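Enquirer: structure, please.
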Amino acid sequence: MDGKKQDFLATLPGTLIAWGLPIAAMVAVIGVPHPVKTWVWVAGLLWMGAACLWNARRCSRAHCFWTGPFFLLMTLPVLGYGYGLLPLGGEGWKWLGAAIGVGAWGIIALTERDGKYS
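Expert: Predicted coordinates for the structure are as follows:
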């Protein structure tokens, strides 16, 4: 089986399960207070990070080798802000969301060229 057929991003169900559901959960709890929001975000990032690393192994998609660890590492500032250890002010969740989104898209832009695999 070639890499494209094994790629989660090649199918809508794969994309929705691997990234759509966790992103939807993270967005759904924006107005919910800590600790629920913190732990939903951590779970979403862990899920997406694991999906990226699994996808990297399955199809060798270049950006997955980088976005997987990125999502996993982003759990640390989320936990830090959620528990008051990282002072990001009253807009901290927006800053974290922006950092996660911009960071992921930046990694994809830098590592993928015309949808090519590594």
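
Enquirer: from now on I want contacts and neighbour counts done on CA atoms only, so please keep to that.
Expert: Will do.

Enquirer: burial count for Thr75?
Expert: Neighbours of Thr75 under the rule other CA atoms under 10 Å: 21.

Enquirer: now show me the structure for the sequence below, then we'll compare the two:
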Amino acid sequence: MSDKSSRDLLGSASGSVIAWWLPIGAMLLAIPLSDGPKTVIWLVALVWMGGACFLNARRCGRVHCRYTGPYLLAMTLPVLGHGTGLVPLGDGGWHWLGLAVGGGTAAIWGLSERIMGRYR
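Expert: Here you go, the predicted structure:
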């Protein structure tokens, strides 16, 4: 195990669960809630995961974290807009936001590490 991989939060089950899987679970559990609580939960989860990505990028140089961190924080804007009604996305708005968060994060992760490698 390299020095960088030993500091990677994704390298340990507990680090992954705390940094990403708990907030993802909270977002999924919030789906049936009304817009107010759902918005708060999604915002907290996105900030938590984005912050974890920034921390992980700094700790170990994980490539995708350099890009998913800002992306997850940027996704708070459409979530806040839709959740408050300022940016109505229709009946499927939360569905589309979920796809954008999940699909965008997965695409950034896969493409960035395929092109640039796992660590820098």
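
Enquirer: can you tell me how far Leu111 of the second structure sits from Tyr67 of the second structure?
Expert: 11 Å (CA to CA, to the nearest Å).

Enquirer: among the two, which residue is more densely surrounded?
Expert: Between Leu111 of the second structure and Tyr67, Tyr67 has the larger neighbour count (other CA under 10 Å), namely 18 against 12.

Enquirer: what is the longest helix along the first structure packed up against?
Expert: Identified as the longest helix of the first structure according to DSSP state H is helix 36-59. Where contact means 3 or more CA pairs under 8 Å, 6 or more residues apart in numbering; DSSP states H and E, helix 36-59 of the first structure is packed against helix 3-6, helix 21-28, helix 64-73, helix 75-82.

Enquirer: in that helix, which residues are buried?
Expert: Residues 37-56, 58-59 are the ones in helix 36-59 of the first structure that count as buried (16 or more other CA atoms under 10 Å).

Enquirer: residues in contact with Leu79 of the first structure?
Expert: Thr38, Trp39, Val42 (CA atoms under 8 Å, 6 or more residues apart in numbering).

Enquirer: if you could redo that for Ala107 of the second structure, that was the one I meant.
Expert: By CA under 8 Å, 6+ apart, no residues touch Ala107 of the second structure.
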